[in-house]
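1. here you go, sequence then predicted model.
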Amino acid sequence: MRKAVSTLQDFSDHDMVQFFLRPQIITRTLAGVFSLTVFASLVNEGYQNLVTSSELHCVLNENDAACCYGITVGALSFFQSLLFLGFDIFDNTVTSYKFKYAILVLDVTFSIIWTGLWSVGFCFLAHQWNRSTHHYLLGASAARASITFAFFSIPCWVYLACLALKNLWAEPPIPYKRSLDEGSVALTTLSSSTTTTSFPSNVGYPENVGTASYPSTPVPNRLTLMNSDA
């Protein structure tokens, strides 16, 4: 029993497991799954024909625009989820601050855009389904699935937008971040140099500072000079 518990603990402490347990990764994965469900439901059973005609019609009030909207938004949203999931996987290997900052800006922008598109899509698909006069036998489940998962996609993208905006606020702009890094390096170098440099406490000075010493020249005897001249 203890061995099994320790094995599970080691497995949960693995970097890959911790990565997939992050709230951002879980939410992004769910958003991709919901988008794929909307796309696949409308592609497989979104177009049906009546008994009296072989022509295919959209199950959502026979409005082809509704099915096209759900398929297009679902496919693009799914591919974007995969793209940003790849950016999250290789985030630790990217060293360029410009690239990281650009990815954060794009993540915030596209998350807000997809929130609006899924909100419009849910209202549009639900309205067309309520106005449908022909209820197809095989297309009813596809219509309900597309409407349900379009609604579930809205809180996912709202949460992703909030997380991306929070990460963007936590990441300072590039020139400001570079100046902070350079300032920290300068302060660290200055502090290390001041702590390691020591000055002598007792400095010895010469006693006779300011007094100039000149060589003494012998003064000749004046009497001797006078006798020699005479």
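-> It's in.
2. only C-alpha atoms for contact and neighbour calcs from this point on.
-> Fine.
3. ok, residue 58 - contacts?
-> 46-48, 64, 66-67 (C-alpha atoms under 8 Å, 6 or more residues apart in numbering).
4. burial count for residue 142?
-> The number of residues packed near residue 142 is 23, by other C-alpha atoms under 10 Å.
5. these two touch, right, it and residue 47?
-> No: judged on C-alpha atoms under 8 Å, residue 142 makes no contact with residue 47 at a distance of 9.4 Å.
6. which PyMOL command selects the buried ones in the contacts of residue 58?
-> The following PyMOL line selects those of the contacts of residue 58 that are buried, judged by 16 or more other C-alpha atoms under 10 Å:
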select buried, resi 46+47+48+66+67
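7. now the two most distant members of the contacts of residue 58.
-> Farthest apart among those by C-alpha to C-alpha are 48 and 66. That separation is 13.9 Å.
8. buried residues, the longest helix anywhere in the chain. List them.
-> Secondary structure of the chain per DSSP state H: the longest helix is helix 97-130. Residues of helix 97-130 classed as buried: 97, 100-101, 103-104, 107-108, 110-112, 114-115, 117-119, 121-122, 124-126, 128-129 (neighbour count, 16+ other C-alpha under 10 Å).
9. again, but for stretch 38-50
-> 38-42, 45-49.
10. which stretches in this protein count as strands?
-> With DSSP state E as the criterion, the chain has strands at 47-49, 56-58.
11. now those strands in TSV, with distance to residue 78?
-> As requested, the strands of the chain are exported to TSV (distance: least, C-alpha to C-alpha, whole Å):
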stretch	distance to residue 78
strand 47-49	21
strand 56-58	22
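12. name the residues that touch stretch 75-92?
-> Residues outside stretch 75-92 that contact it (C-alpha under 8 Å, 6+ apart): 25, 28-29, 31-33, 35-36, 39, 100, 107, 114.
13. and here's the other structure:
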Amino acid sequence: MDGFQAYGAGKAGGAFDPLTFLRQPQTAIRILCWLFSIVILGCVANEGYINRPEEVEEFCIFNRNHNACNYAVSMATLCFLCSTAFLALDVYFPRISSVKDRKKAVVADIGVSVLWALVWFVGFCFLANQWQVSKQEDNPLDEGADAARAAIVFSFFSVFTWGGLTLLSLERLKRVSFEEEYNKLFSPPLA
């Protein structure tokens, strides 16, 4: 097996090639996750709260439930930071020389991706439910309705993007495990 790649990366070292990096499916999906978190954060933080003239305090557009808005803002912020950190790890990944460290990075990517897929599934269900039971008299002018719908839709899309990252990381882990077993069986013994 020429060109052995440990966990989806070639031999450590070499120059960083941005075009190759951007063409990787994992990078493209991770950038989508990053963008979706920005959209959700922007929608809820910008138009998720309404201030009515007769009330002193603003309220969340999702059924006046501040927990719904807080959940969306918190998770979108954390998701943005997590996506940024794993994009940086993806850039640094080919320079990791230890196969054990690469395996740890791939396993961490799998765990984080599964966690975020579940978090966004819960977020989608929570936001959709709260939007469904919102009362028309709380927001008669439908202020922020499009932003609320966009936050719900992008929460739904985020479930699939993080799920896709999980599958790609699992594939990378399986591919390398197979290559390691192959090399153990068919490589010549060291003298």
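-> Yep, that arrived. A quick note: this is a predicted structure, and the numbers were derived from the prediction, not measured.
14. which helices and strands does the longest helix of structure 1 pack with?
-> helix 64-89, helix 139-170, helix 174-196 (3 or more C-alpha pairs under 8 Å, 6 or more residues apart in numbering; DSSP states H and E).
15. show me what residue 19 of structure 2 aligns to in structure 1.
-> In structure 1, residue 19 of structure 2 lines up with residue 17, judged by TM-score structural alignment.
16. any idea how far the aligned residue in structure 1 for residue 60 of structure 2 is from residue 35 of structure 1?
-> Using TM-score structural alignment as the criterion, residue 60 of structure 2 maps onto residue 58 of structure 1. Taking C-alpha to C-alpha, to the nearest Å as the measure, residue 58 of structure 1 falls 19 Å from residue 35 of structure 1.
17. now the residue nearest the centre of structure 2: how far from residue 165 of structure 2?
-> Nearest residue to the geometric centre of structure 2 (C-alpha atoms, centre = their mean): residue 33, 4.3 Å. Distance from residue 33 of structure 2 to residue 165 of structure 2, counting by C-alpha to C-alpha: 9 Å.
18. and if you look at residue 99 of structure 2?
-> 21 Å.
19. residue 94 of structure 2 too?
-> Residue 94 of structure 2 sits 18 Å away from residue 165 of structure 2, taking C-alpha to C-alpha as the criterion.
20. what about the two, which has more around it?
-> Under the criterion of other C-alpha under 10 Å, the comparison of residue 94 of structure 2 against residue 165 puts residue 165 first, with 24 against 21.
21. that one pairs with which position in structure 1?
-> Match for residue 165 of structure 2 (TM-score structural alignment): residue 160.
22. right, and that match touches residue 109 too?
-> No: look at residue 160 of structure 1 against residue 109 with C-alpha under 8 Å: they stay out of range, at 10.6 Å.
23. run through the residues that contact residue 42 of structure 1.
-> 67, 70-71, 142-143, 146 are the contacts of residue 42 of structure 1 under C-alpha under 8 Å, 6+ apart.
24. which of those are conserved in structure 2?
-> Contacts conserved in structure 2 for the contacts of residue 42 of structure 1, counting by both residues aligned by TM-score structural alignment, their matches' C-alpha atoms under 8 Å: 67, 70-71, 142-143, 146.
25. buried ones in stretch 146-153 of structure 2, by neighbour count?
-> For stretch 146-153 of structure 2, by 16+ other C-alpha under 10 Å, it's 147-153.
26. ditto for stretch 70-82 of structure 1
-> Neighbour count says stretch 70-82 of structure 1 has 70-71, 73-75, 77-78, 80-81 buried, by 16+ other C-alpha under 10 Å.
27. please name the residues that touch the residue nearest to the centre of structure 2.
-> 79-80, 83, 158, 161-162.
28. and the residues you listed as TSV, adding distance to residue 90 of structure 2?
-> Formatted as TSV, the contacts of residue 33 of structure 2 follow (distance: C-alpha to C-alpha, whole Å):
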residue	distance to residue 90 of structure 2
79	16
80	15
83	10
158	19
161	16
162	15
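29. now for those residues: which two are most distant?
-> By the measure C-alpha to C-alpha, 80 and 161 form the most distant pair in the contacts of residue 33 of structure 2, at 13.5 Å.
30. quick check: closest non-adjacent residue to the aligned residue in structure 1 for residue 154 of structure 2.
-> Using TM-score structural alignment, the partner of residue 154 of structure 2 in structure 1 is residue 149. The shortest distance from residue 149 of structure 1 to any non-neighbouring residue, by C-alpha to C-alpha, 6 or more residues apart in numbering, is to residue 34 (5.4 Å).
31. and for residue 11 of structure 1?
-> residue 17 (7.3 Å).
32. how much space separates the match of residue 154 of structure 2 from residue 184 of structure 1?
-> For residue 149 of structure 1 relative to residue 184 of structure 1 (C-alpha to C-alpha), the value is 49 Å.
33. who's more crowded, the two?
-> Taking neighbours as other C-alpha under 10 Å, residue 149 of structure 1 and residue 184 compare with residue 149 leading, 20 against 12.
34. was I right about the more buried one contacting residue 38?
-> Yes: using C-alpha under 8 Å, residue 149 of structure 1 makes contact with residue 38 at a distance of 6.3 Å.
35. what touches both of those two?
-> Joint contacts of residue 149 of structure 1 and residue 38 (C-alpha under 8 Å, 6+ apart) do not exist.
36. nearest to residue 12 of structure 1, of the contacts of stretch 75-92 of structure 1?
-> So of those, ranked by how close each gets to residue 12 of structure 1 (C-alpha to C-alpha), first place is residue 25, at 15.9 Å.
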